[in-house]
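K.L.:
return atomic coordinates for the entry below.
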Amino acid sequence: MEKDFLDKKLPWENRLSIFRFVQNPLKYVTDEDEFDCLPDRIPLRHDVGMYFPAYDDYMDYYQFDKEINPEFIKRLADMFQAYVNRGNINAKIEFYNLLKGFPIINYHRDFINELATRKVVITHQMKELGRWMVMETPDREVVKMGIILLGVSHDIESIPLLKSIAKHGEFTYYVGLALYEMTPQWDLMLIDIIEPLYYWGRIMAVILLLDYSPREKVRKWCVRYGFRHNYLPDYNIEDCMKQGNVLKDMREEEWDEPLLRAVQAYVVFLLENTRYTHENGGEVIRLYLKYTLGKRRGYVQFHIIQSLYNFLNVAKNDKTLVENLNISEEDYSDIWIDVHEEVQKPWFQKLLHEDCTYKTYPYTTQDRLKKVIQDLGD
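P.N.:
Below is the predicted model of the structure:
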């Protein structure tokens, strides 16, 4: 029976490994739009017209969590043990195909818990399987589970390998999970990995930092930088500010420039989303005005003051908006006075009536204003 399988083409045979592709995508693609596209080319679960690393996992994690059949988990564990303990090639093939066909974001914890329940002993064969899955296999879900296995087997020697695969956003979250199992420095390593990353791979990694890192340095980093490098800060700025406790930093007498920029991005977000509830909105806005009035007079400050002015005018007839931002009566009164005084000042009136054109992009005052606001998340 085992020989029958060996006579057939193995599911990973004669296919480009994902690890090799990630190390040198220029060798395999000529279209720069495809540099991030992994060679297994699986159908997207949440198709938005093109592939974004980790977007499918992000959507599953937040919105489409699926119930997993316990029998599936048991079968997966059976095949894993049959191969690791006895070298059964049939079991390896079935284990591989099961992983390949089902997104592990929905069940990797269940699988590891099943192994723990069975008191599976960490062996050299287990580590070797994990490394092979990461370095040699051509299917992304198999690579992800290999990363997880290296983590739970505490294979410290594989950390450079994990850092290497993590530079592709599809795998960064799983590398973060593995590093968490391996070293107390996992969170600092993960920040170094995600600094240059964009979009959902970065967002997924920031989730780990917010949920599991106890380090003050990491908390401050998440507040200042965790929301950046996304299409919009909206995707995770509220998580960064609430879980990272931005108010702790805002209550300090002096702010560093990255904190100020982060708070500006958050205030813009709050004022664009007043139909939703934000438990810290009122205090954030009050402290922002307290710190910046008389100090900031640029495009961002103009946009925030103008947005607050418009918000106050609408809120006169819709107190729900005030409640959504959790603004106390005292804070509301202070904000009202501050904003109505600020809009009368010469600097604000000058920008309000400015309608200049420029020889280089952005070409108009309004274009420049929009670009400055958009760049808050970069």
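
K.L.:
contacts and neighbour counts: CA atoms only from here.
P.N.:
Noted.

K.L.:
name the helices or strands packed onto the helix or strand encompassing Leu76?
P.N.:
Remark: Leu76 resides in helix 70-86, with elements defined by DSSP states H and E. Applying 3 or more CA pairs under 8 Å, 6 or more residues apart in numbering; DSSP states H and E, one finds that helix 70-86 makes contact with helix 89-101, helix 108-117, helix 124-136.

K.L.:
and the angle from it to helix 89-101?
P.N.:
140 degrees (axes from the mean of the first three to the mean of the last three CA atoms, to 10 degrees).

K.L.:
now helix 70-86, how far from the chain's geometric center?
P.N.:
Its chain's C-alpha centre and that of helix 70-86 lie 31 Å apart, by CA atoms, centre = their mean, to the nearest Å.

K.L.:
contact partners of it?
P.N.:
88-89, 91-92, 94-95, 98, 107, 110-111, 114-115, 125-126, 129 (CA atoms under 8 Å, 6 or more residues apart in numbering).

K.L.:
report the buried residues of it.
P.N.:
By 16 or more other CA atoms under 10 Å, the buried positions in helix 70-86 come out as 73, 76-77, 79-84.

K.L.:
just to revisit the earlier point, out of the helices and strands packed on helix 70-86, which gets nearest to Asp211?
P.N.:
Across these, Asp211 has its closest neighbour in helix 108-117 (15.6 Å, CA to CA).

K.L.:
and for comparison, fold this next one:
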Amino acid sequence: MGFFNQLFGKKDFESGDTPDTMPWDARPSIYEHICAHINPDQIGLTEAGYQLPDEARINEGEELRWAAGALDGVMTHHGGNGNAQEQVQKTVSLLLSYCDQPTAANKYALYQHIVNESIVSMIDAVIASLLDEQKLNHERLYELAYSFMTETPDRETVKFGIAILGLYQVAENTPLFQTLGRHDEFTLYCAVALGNTADKTDLALWELARNVDGWGRIHVVERLAETENSEIKNWLLREGYRNSVLYEYLAFTCATTGGLLAALSEPHVDCELLTSAGELIEALINGGPAEDMDDYDDGAIVVDLFLNHIDSSAESLADFLHVCSIQQFLKNEEADWESRSERGWTAQRCEGLLAICNEILERPEWPDRVRTSLKSPVEQEFYAADQVARVLKLPTWNYQWKRLQEQPHDSSRWFHVMLACDETYISQVLDFAEQVLDLEQIASGADETLGIGAEFVQHSCLDCILQELRRFPGHGATLIATGLKSPVVRIRNMAVAALATWGEVASTFEPLKQAVEVEPSESLRHNMQKILKGEPLEE
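P.N.:
Have a look, this model is predicted:
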């Protein structure tokens, strides 16, 4: 459990002695914290509500932080959530000791143990062991779980409390689960508890799903896969798949459970549903972490129906991009079309669908719509326009350059400017960078930091510049020299990669000679030495 010990820390709990002040008395509880940050007019919590009372302890000394619920989400979706038998046995033993003798010392011993574990990795095995205990004092276990869930300031004990309390199927606890579940860190556990507790499980899960949009929504929507409720199905189809992690996690569930085929089989489909259908189809085509288009038996007929509906109504840039994703899917010569043909993707159908895609994407009105949206102050609208412009090969430089000048410390704007930049504009861009970026702050000295956080905004801007400088050999000496002194490893790598395109002259670059002497990364120092010797870097 070394990884989890590092992640969750043992800083406050090293001693085996019972402290004078218990953790649940010394700090505010997570439950109180969440209650204080609920705004009835918005989903989830207020922004401050996502910073839990144990945040500082968990992230002490850590640059890379997990988003709420992300670690448990990755473990449950991508393996690694098996139980460690020794930890399970110790947990059960400490739990039984408390239930036999509910002393402060026994409660603290269990608390100390749980805080330093990952509950998701062992809770199923712990519960299975408890169910086999014939003499377990359930009243004491219930009281302990309730206390951990509502009174403690550390997330793993709250998760433990939710998981145990959910076994007892007490309907009065449903509001507690709905409240704690609004934070994505606890949604998984609350969803399971609601499945055991709520009178109308699907409705309870639906309420919870609408109050989260990250990993929490993924966990809850997956548990609605068997619903027969028509309202919930409609919501899944139109909104339920949308989350801040990846639509691909939920696209298959929402398309199948929501009845995408039946919805598109109707003679009239509203614009909202067509947009949702396009997003679902694109996510299924993208594939990745969950079932995709090749798992979707109705995929061919659904795409057929969608294109025939959108053919007469396509007008938004989102429509364009959805059709474009279908076009690329149909043009993929490396796919197993023989297998796909068995699921309806026949050569004749694909030829017809591709013709519809081509006709929609070649319509003359798209360029003007793109130019209009490139002027939009709405980020989402601008980025859609930028994507379409790339497909249509429309120039975007003037729009990108204007946006960068409006917000010169926005790294995403530097990224897009550098992508649109060519030899005509590169000197102009680099001069501007030297004027607006705090190069002295960036060049604070080589270190091995990841460069995450608000204090690295300037570094991120330089990063976006350097990664494209490889296309412009001989340009950007000042920025490369600055990058070589950045504490962010990636930026120094980008600076070296850019310098490597300079040819023999790179071996005489004085800032590189100075940088190699203090470079803490062995692999990067090796690359610096190769450039100084006039040797090419390995691809």
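
K.L.:
need the TM-score from the superposition.
P.N.:
The TM-score (TM-score structural alignment, normalised by the length of structure 1) is 0.79; 356 aligned residues with a CA RMSD of 3.5 Å.

K.L.:
state the distance from Trp397 of structure 2 to Ser118 of structure 2.
P.N.:
49 Å (CA to CA, to the nearest Å).

K.L.:
the nearest residue to Glu117 of structure 2 once chain neighbours are set aside: neighbour count?
P.N.:
Nearest residue to Glu117 of structure 2 in three dimensions, chain neighbours excluded: Phe4, at 6.4 Å (CA to CA, 6 or more residues apart in numbering). When neighbours are defined as other CA atoms under 10 Å, Phe4 of structure 2 has 12 of them.

K.L.:
so what does Tyr55 of structure 1 match up with in structure 2?
P.N.:
Counting by TM-score structural alignment, Tyr55 of structure 1 lines up with Ala70 in structure 2.

K.L.:
gap between His303 of structure 1 and Glu136 of structure 1?
P.N.:
52 Å.

K.L.:
out of the buried residues of helix 70-86 of structure 1, which is nearest to Asp318 of structure 1?
P.N.:
Nearest to Asp318 of structure 1 among these, with distances taken as CA to CA, is Ile73, at 51.4 Å.

K.L.:
measure the corresponding residue of structure 2 for that closest one to Leu280 of structure 2 for me?
P.N.:
Using TM-score structural alignment, the equivalent of Ile73 of structure 1 in structure 2 is Val88. Per CA to CA, Val88 of structure 2 is found 40 Å from Leu280 of structure 2.

K.L.:
check His113 of structure 2 too.
P.N.:
The value you get for His113 of structure 2 to Leu280 of structure 2, if CA to CA is used, is 43 Å.

K.L.:
for the two, indicate the residue with more neighbours.
P.N.:
Taking other CA under 10 Å, His113 of structure 2 and Leu280 do not tie; Leu280 has more neighbours (28 against 18).

K.L.:
so who does that one touch?
P.N.:
Applying CA under 8 Å, 6+ apart, the residues near Leu280 of structure 2 are 241, 247, 251-252, 255.

K.L.:
aligned to it, what sits in structure 1?
P.N.:
Under TM-score structural alignment, Leu280 of structure 2 pairs with Tyr266 in structure 1.

K.L.:
quick check: the helix or strand where that match lies compared with structure 2, mean distance?
P.N.:
Here Tyr266 of structure 1 sits within helix 257-272, counting by DSSP H and E. Superposed on structure 2, helix 257-272 of structure 1 shows a mean distance of 2.8 Å to its aligned residues (mean CA distance after the TM-score superposition for structure 1).

K.L.:
distance from that helix to the middle of the chain?
P.N.:
Worked out by CA atoms, centre = their mean, helix 257-272 of structure 1 lies 18 Å from the chain centre.

K.L.:
repeat for stretch 268-288 of structure 2
P.N.:
For stretch 268-288 of structure 2, the distance to the chain centre is 20 Å (CA atoms, centre = their mean).

K.L.:
with that, I have no additional questions.
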